[in-house]
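Engineer: Dropping the sequence and predicted coords here.
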Amino acid sequence: MKAATISQLKKTLVKLDHDALLDACLRLAKSKVDNKELLTYVLMKSVDEPAYVAEVCDEIDEQIPAAKTIHKKTLRKIVRVMDKRIRHSGDRETELQIRIYFCRQFVDRGIRFGNCRVSANMYASQLKKIEKAIERVHPDLQFDFRQDMRGLDTWIR
């Protein structure tokens, strides 16, 4: 089965009554955990974006090991979860706050990548994503986020 386009889905959803729309949302939430997480964000978490950022940062803290080195599998898992949470929000400021916090944890905790070039490249790709996202926010915010980034780019050298 080929999926319908967003505009087709929107036109169909507009025609549904309240009960049918509620049923469709519940069926969607039951089908996949990702759908349920997105629906949770949209309905409950999006009203308080700073609390959502704090919650995601707490998740990152729990997943980063206390040791001074990190395995690439662990790093991949953290980045995958972090990217999913950022996609749920869709807000550039939220994305920047989360990514900068993630990178700052490596500097603050003194975590090294050792000889693992893959982990160092994943960290470098986060820095590139931060730079791209900074370009898309308001110029006043760009200065603030660049200040937050101080010292992060020299960490992988």
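Structural biologist: Received, thanks.
Engineer: Please make it C-alpha for all contacts and neighbour counts, starting now.
Structural biologist: OK.
Engineer: Show me where the protein has its helices.
Structural biologist: With DSSP state H, the ranges of helices along the chain come out as 6-15, 18-31, 33-40, 49-63, 72-89, 92-109, 117-135, 139-148.
Engineer: try this one side by side with the last:
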Amino acid sequence: MKIESIVTIKKELKHHTKDELLELCLRLGKFKKENKALLTYLLFEAHDEDGYVLSVKSTLDELFEGINTDSYFYMKKTIRKILRQIRIYSRYSLKKTTEIELLLYFCERLNELRPSIHRNTTLSNLYQRQIESIKKKISVLHEDLQYDYNLQLQELQ
């Protein structure tokens, strides 16, 4: 099966009725968990970005509470899983500030972990890569936002 481009799909969707579009969206939501999560964001949370960020942070808190700190091996696996979740949640929201806030929160929570992640080379490198990523993302924002986020970033370093 050949997968069509977004432009072609958009043109085709214009030829469908409102009821047919509703049915297509519902069917899309049933197909995959990520599609359902994106539809949930678009319908219920896109209008309140701050509320969305808070709900994601509470989800991240739950994931951080579940980290097995007995071994760095288990910590690495769980931390990478949390980072994947952040990337998914950030993709739903097209706002760069949402991704920056979530990554800053992630780094803040990493610093609070005991035993310290800085005793492990892999976790320390992962942390540094996230800091560099945040710096790059901040550099494309408006100057006022850059200043605010750079202050938060300096606290982490």
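Structural biologist: Arrived safely. The structure displayed is predicted, hence computed values, not measured ones.
Engineer: ok so, going back, go through the helices of structure 1 and pick out the most buried.
Structural biologist: Of those, the one with the most neighbours on average (mean count of other CA atoms under 10 Å) is helix 92-109, at a mean of 19.
Engineer: so how much does that helix differ from structure 2 once superposed?
Structural biologist: Compared with structure 2 after fitting, helix 92-109 of structure 1 has a mean deviation of 1.4 Å; criterion: mean CA distance after the TM-score superposition for structure 1.
Engineer: neighbouring contacts of that helix?
Structural biologist: Contacts to helix 92-109 of structure 1, defined as CA atoms under 8 Å, 6 or more residues apart in numbering, come from residues 49, 53, 56-57, 60, 68, 82, 86, 89, 112, 123, 126-127, 130, 133-134, 136-137, 145, 148-149, 151-152, 155.
Engineer: swap the cut-off to 6 Å and go again
Structural biologist: Ile86 (CA atoms under 6 Å, 6 or more residues apart in numbering).
Engineer: tilt between it and helix 117-135?
Structural biologist: Interaxial angle of helix 92-109 of structure 1 relative to helix 117-135 (axes from the mean of the first three to the mean of the last three CA atoms, to 10 degrees): 140 degrees.
Engineer: Next, the angle from helix 92-109 of structure 1 to helix 49-63.
Structural biologist: Using the same axes, to 10 degrees: helix 92-109 of structure 1 against helix 49-63 is 30 degrees.
Engineer: chain center to helix 92-109 of structure 1, what's the gap?
Structural biologist: Centroid separation for helix 92-109 of structure 1 versus its chain: 10 Å, with CA atoms, centre = their mean, to the nearest Å.
Engineer: And Arg92 of structure 1, what's its match in structure 2?
Structural biologist: With TM-score structural alignment as the criterion, Arg92 of structure 1 lines up with Lys96 in structure 2.
Engineer: so what corresponds to Phe106 of structure 1 in structure 2?
Structural biologist: Phe106 of structure 1 maps onto Leu110 in structure 2, by TM-score structural alignment.
Engineer: typo on my end, Leu152 of structure 1
Structural biologist: Structural correspondence for Leu152 of structure 1 with respect to structure 2 (TM-score structural alignment): Leu156.
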